[in-house]
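Participant: sharing a model prediction with you, sequence too.
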Amino acid sequence: MGNTLEQRVQETFDYLHKHPEISWEEKETTNYIKSLLENSGCKVTVFDDCTGVIGEYGNFNSDLPVVGVRADIDALWQEVNGEFQANHSCGHDAHMAIVLGVLWKLEQELELKDKVAIKFIFQPAEETGTGALQMIEKQVVADVDYLFGVHLRPEQELKMGQASPVIVHGASKMYSATIKGDGDAHGARPHLNHNAIEIGAQIVNMISQIHLDPRVPHSVKMTNFHAGGKSTNIIPGNASFALDLRAQSNELIEQLERKVKNIFHSIQELYDVEIKITSENGLPAAETNEEAISIMKKAISETLGEENTMPSLVTPGGDDFHFYTIKKPSLKATMLGLGCDLTPGLHHPYMTFNKEALQNGVDILSRAILNTYKI
């Protein structure tokens, strides 16, 4: 591995980028990070029933506050060059390299080890929205007082050399559901069933008429619909579909859910069919903490300059990072938004970014930790 910190971080990123693993299958990633944490003298925790790895660095036998630094470790499954494969197109490879770089940067200052208590959290399955909940169940943040995260941002939000002290993600909810009627009918006898396709169209029309507070961004859209088969003279009585719900606040997503479920109930009564939600998952909106944001803002200003310290970044995207504060309200947490000229966008199979931003992330997060301890 390279001699300088920048080289180590870059080489670590290159390795992780070339070895992506999807949610809950990050076994080699876990083992790789585990070995690096052990080499840096961390107390390491892994789990028998899931991926992910925790490294404790510093003095945990004191009254020092515990600072957690979290990196997500999973990749997406998507089509790249005509083949479906695991692919780090959301920047998690960068997040891991940055957080490891923070450890290595702090490790260079030997006198710091007794003055800090840092928990490095390499969390699985962010892309499924379930990894943070599993770490919470494992009591990973039970002793954590401050929690910092990081996420690369597309160039439309932040330019290279800029950073935001908080990403204010919105809330999301995804439903998979079925429409179950009287079964199929002959095309010549439409009175013998209710056309599941027409019912789906009615759902689309009704969700488009949901009106909530226009000052708070929100949306509902049908993202897939399947009904019928190869025969064009059969009216399908059954179907499956999915909905994507989004709102910028947790309060509004709850209102949105009630409206959608009321629509389902009305459609069932009108057409005498059953609409059943077969699966649902989602992410909460960010619950922000002013102290954590202030610490991160100061770290950005000291690292990149006040002129590159951007305001709070509001985005309709989501991240399961916010489950930590939802489940533990006393946690003082924020997620650093890192400018890196990322293009054409997150989750694009050919996403690229300026790798020099990796060191910016290392420097900002390291400074935020030291600011927390007033060092």
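Facilitator: Yes, it's here.
Participant: contacts, neighbours, all on C-alpha from now
Facilitator: Will do.
Participant: helix/strand/coil for the nearest residue in space to Met335 that is not next to it in sequence?
Facilitator: Nearest residue to Met335, sequence neighbours excluded (C-alpha to C-alpha, 6 or more residues apart in numbering): Gly149, at 4.3 Å. At Gly149, secondary structure determined by DSSP: H, G, I helix; E, B strand; the rest coil is strand.
Participant: make sure I have this right: Asn281 is in a strand.
Facilitator: Yes: looking at Asn281 with three-state DSSP, it is inside a strand.
Participant: now do the strands in the stretch 151-300 of the chain.
Facilitator: Using DSSP state E, counting those that start in this stretch, the strands of the stretch 151-300 of the chain run over 163-164, 167-169, 171-180, 185-186, 218-227, 234-235, 238-247, 274-283.
Participant: quick one: the residue nearest to Met335 from Ile121, how far?
Facilitator: 10 Å (C-alpha to C-alpha, to the nearest Å).
Participant: tell me which of these two has more neighbours.
Facilitator: Set Gly149 next to Ile121 and count neighbours by other C-alpha atoms under 10 Å: Ile121 wins out with 26 against 21.
Participant: is that one in contact with Tyr57, as I believe?
Facilitator: No: in this structure, Ile121 is not within contact of Tyr57 by C-alpha atoms under 8 Å, at 11.2 Å.
Participant: could you pull out the helices for the protein?
Facilitator: Using DSSP state H, the helices found in the chain span residues 5-18, 27-39, 92-107, 131-137, 196-207, 250-271, 290-304, 323-327, 357-372.
Participant: could I get these as TSV with distance to Ser62 and mean neighbour count?
Facilitator: Output for the helices of the chain, formatted as TSV (distance: least, C-alpha to C-alpha, whole Å; neighbours: other C-alpha atoms under 10 Å):
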stretch	distance to Ser62	mean neighbour count
helix 5-18	29	18
helix 27-39	22	17
helix 92-107	19	24
helix 131-137	23	19
helix 196-207	54	17
helix 250-271	37	16
helix 290-304	22	20
helix 323-327	24	18
helix 357-372	16	23
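Participant: one more to weigh against that first structure:
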Amino acid sequence: MSPIDRIRTYAGELTALRHDIHAHPEIGFEEVRTSNLVAELLQGYGIEVHRGLGGTGVVGVLRGRSDNGRRIGLRAELDALPIEEATNLPYRSTVPGKMHACGHDGHTTMLVGAARYLAETRAFDGTAVFVFQPAEEGLGGARAMIRDGLFERFPVDEIYALHNAPNGPHGRLKTRPGPIMAAADFFDIRVQGRGAHAAEPQRGVDPIVVATALAQAMQSIVSRNADPLKSCVVSITQIHAGAAYNVIPESAHLAGTVRTFDGDVREVAALRIRELARGLAAAYGAEIEVEIRDVFSVLDNSAEQAAAAAEVATELFGAENVEADCVPRMGSEDFADMVMAVPGAYAWLGGTPGPGLHNASFNFDDSIIPLGSAYLARLVERRTAA
């Protein structure tokens, strides 16, 4: 029986698990219920469980039929997003303002499914290490686990992760050697002006005018400062200022993100944000404070592991459902920090096309759970035999 067929025999239990996690979302470093649920399931399968890495992370260790020294890591994310769910699903979020809008509930479920399969079959040599990571959504969960000694306590030769792709095609796996997802910086820019009556603007320094001028100027970074042959995105995603119709406020706040694949472009973007802020502060007589934070590194797949991922997917899904040199994406993933520590590969698995990631109407495609679980489990079987 193929791993897909075997896992399909308990796909109903996995789907119920996914719905349970979806109904009880927890955002970064708050995943107490979710991590407890995962730990209890792993223990029930006879897997050695370690808790508390990176705060709420869980690591499972499973030894195969013999020990040849090979150790393969598999990683999934536990956290949800601060989004109010807009679906009417029977298992919709029961927590106001929180939702699994990226599919981490599905990824966790797929890794649990892989762990169960491997624990029941033990058709592998070496050791499987299951990493359930907290706080992937921009809060540094991978870095927290690494700081807590993830790879010192649980060394692996290589590590793999999988993400759903709601744009489809259904059942197609995409990966590539080299950069597959962008680096990300988050920025906060605080403009300090001088408040005044809205009817007497000459008595103040309007921070809204300064903030909007800066927002416009920052769009020139991509078009006029970044190398046009190298990708760069500068997105302002928040502007906050004021609380009344007839008051010029004291301050304004802009926030957003920069996405790049190239270190030089990343430095240019950060430099220009600071230079534009200084220039506009002088021009308008305001004060501007800029904070730029390195949140995600470039996710750079190791060539050998990307080839292994494609090979396993071809075996399971057929060559027509594997794209081994896909186009990189400007999204970011902190699995990047794990593959900077050990060789590894990241891949996308297509679901039935529907609302996109981080959308209030998103719903993970349960039909790909057995596919993802089988893919992760087969990686352990094949790579421990290497």
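Facilitator: Happy to help now that I have it. Owing to the predicted nature of the structure, the values given are computational and were not obtained by experimental measurement.
Participant: got a TM-score for the two of them?
Facilitator: The pair, once superposed, lands on a TM-score of 0.89 when counted by TM-score structural alignment, normalised by the length of the first structure; 365 aligned residues with a C-alpha RMSD of 2.5 Å.
Participant: ok, back up a step: Serialize the helices of the first structure to TSV and add fields for distance to Lys221 of the first structure.
Facilitator: Output for these, formatted as TSV (distance: least, C-alpha to C-alpha, whole Å):
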stretch	distance to Lys221 of the first structure
helix 5-18	33
helix 27-39	35
helix 92-107	27
helix 131-137	26
helix 196-207	7
helix 250-271	11
helix 290-304	33
helix 323-327	24
helix 357-372	35
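Participant: roughly how far does the residue most central in space within the first structure sit from Met160 of the first structure?
Facilitator: Residue closest to the mean C-alpha point of the first structure, counted by C-alpha atoms, centre = their mean, is Asp319 at 2.7 Å. Distance, Asp319 of the first structure to Met160 of the first structure, using C-alpha to C-alpha: 22 Å.
Participant: and for Gln85 of the first structure?
Facilitator: From Gln85 of the first structure to Met160 of the first structure the distance is 29 Å (C-alpha to C-alpha).
Participant: of the two, give the one with the bigger neighbour count.
Facilitator: Neighbour count, other C-alpha under 10 Å: between Gln85 of the first structure and Met160, Met160 has more, with 20 against 16.
Participant: how about that one, nearest residue that isn't a chain neighbour?
Facilitator: Met160 of the first structure sits nearest to Cys340 (C-alpha to C-alpha, 6+ apart), 4.1 Å away.
Participant: what lines up with the one you found in the second structure?
Facilitator: Here Cys340 of the first structure is matched to Gly351 in the second structure, going by TM-score structural alignment.
Participant: list the contacts for the aligned partner of Leu371 of the second structure in the first structure?
Facilitator: Using TM-score structural alignment as the criterion, Leu371 of the second structure maps onto Asn360 of the first structure. Going by C-alpha atoms under 8 Å, 6 or more residues apart in numbering, Asn360 of the first structure touches Gly161, Thr303, Leu304.
Participant: what's the answer for Leu41 of the second structure, then?
Facilitator: Counting by C-alpha under 8 Å, 6+ apart, Leu41 of the second structure touches Val112.
Participant: distance of the counterpart of it in the first structure relative to Phe120 of the first structure?
Facilitator: Aligning on TM-score structural alignment places Leu41 of the second structure opposite Leu36 in the first structure. Leu36 of the first structure sits 12 Å away from Phe120 of the first structure, going by C-alpha to C-alpha.
Participant: same check, this time on Ala285 of the first structure
Facilitator: Distance, Ala285 of the first structure to Phe120 of the first structure, by C-alpha to C-alpha: 23 Å.
Participant: do the same with Phe321 of the first structure
Facilitator: Phe321 of the first structure is 14 Å from Phe120 of the first structure, by C-alpha to C-alpha.
Participant: more neighbours: which of the two?
Facilitator: Neighbour tally, Phe321 of the first structure and Phe120, criterion other C-alpha under 10 Å: the higher count belongs to Phe321, 29 against 25.
Participant: can you find the partner of the more buried one in the second structure?
Facilitator: Aligned partner of Phe321 of the first structure by TM-score structural alignment: Phe335.
Participant: pretty sure the residue nearest to Met335 of the first structure contacts Arg70?
Facilitator: Yes: the pair formed by Gly149 of the first structure and Arg70 meets the contact definition of C-alpha under 8 Å, at 5.1 Å.
Participant: in stretch 157-173 of the second structure, which residues are buried?
Facilitator: Under the neighbour-count criterion of 16 or more other C-alpha atoms under 10 Å, stretch 157-173 of the second structure has 158-166, 168, 170-173 buried.
Participant: Asn321 of the second structure: how many residues sit nearby?
Facilitator: Other residues near Asn321 of the second structure come to 19 when the count uses other C-alpha under 10 Å.
Participant: could you find the counterpart of it in the first structure?
Facilitator: Asn321 of the second structure maps onto Asn308 in the first structure, with residues paired by TM-score structural alignment.
Participant: was I right about its match contacting Met160?
Facilitator: No: in this structure Asn308 of the first structure lies outside contact range of Met160 using C-alpha under 8 Å: 9.4 Å.
Participant: and Glu198 of the first structure, what pairs with it in the second structure?
Facilitator: For Glu198 of the first structure, the residue aligned by TM-score structural alignment is Val209.
Participant: cool, and Lys173 of the first structure?
Facilitator: Under the alignment (TM-score structural alignment), Lys173 of the first structure pairs with Asp185 in the second structure.
Participant: cool, and Gly229 of the first structure?
Facilitator: Under the alignment (TM-score structural alignment), Gly229 of the first structure maps onto Ala243.
Participant: what's near enough to touch its match?
Facilitator: Taking C-alpha under 8 Å, 6+ apart, we find Ala243 of the second structure in contact with Pro249.
Participant: ok, it to Arg51 of the second structure distance?
Facilitator: For Ala243 of the second structure, the distance to Arg51 of the second structure equals 45 Å [C-alpha to C-alpha].
Participant: and what of Ala241 of the second structure?
Facilitator: From Ala241 of the second structure across to Arg51 of the second structure, the span is 42 Å (C-alpha to C-alpha).
Participant: Ser219 of the first structure pairs with which position in the second structure?
Facilitator: Under the alignment by TM-score structural alignment, Ser219 of the first structure pairs with Val233 in the second structure.
Participant: burial check on Ala227 of the first structure, number of neighbours?
Facilitator: Ala227 of the first structure, neighbours per other C-alpha under 10 Å, totals 17.
Participant: er, Gly351 of the second structure actually
Facilitator: Neighbourhood size, Gly351 of the second structure [other C-alpha under 10 Å]: 22.
Participant: ok, it touching Asn363?
Facilitator: No: at 10.1 Å, Gly351 of the second structure does not count as touching Asn363 under the criterion of C-alpha under 8 Å.
Participant: quick one: contacts for Thr223 of the first structure?
Facilitator: Residues near Thr223 of the first structure by C-alpha under 8 Å, 6+ apart: Phe241, Ala242, Leu243, Asp244.
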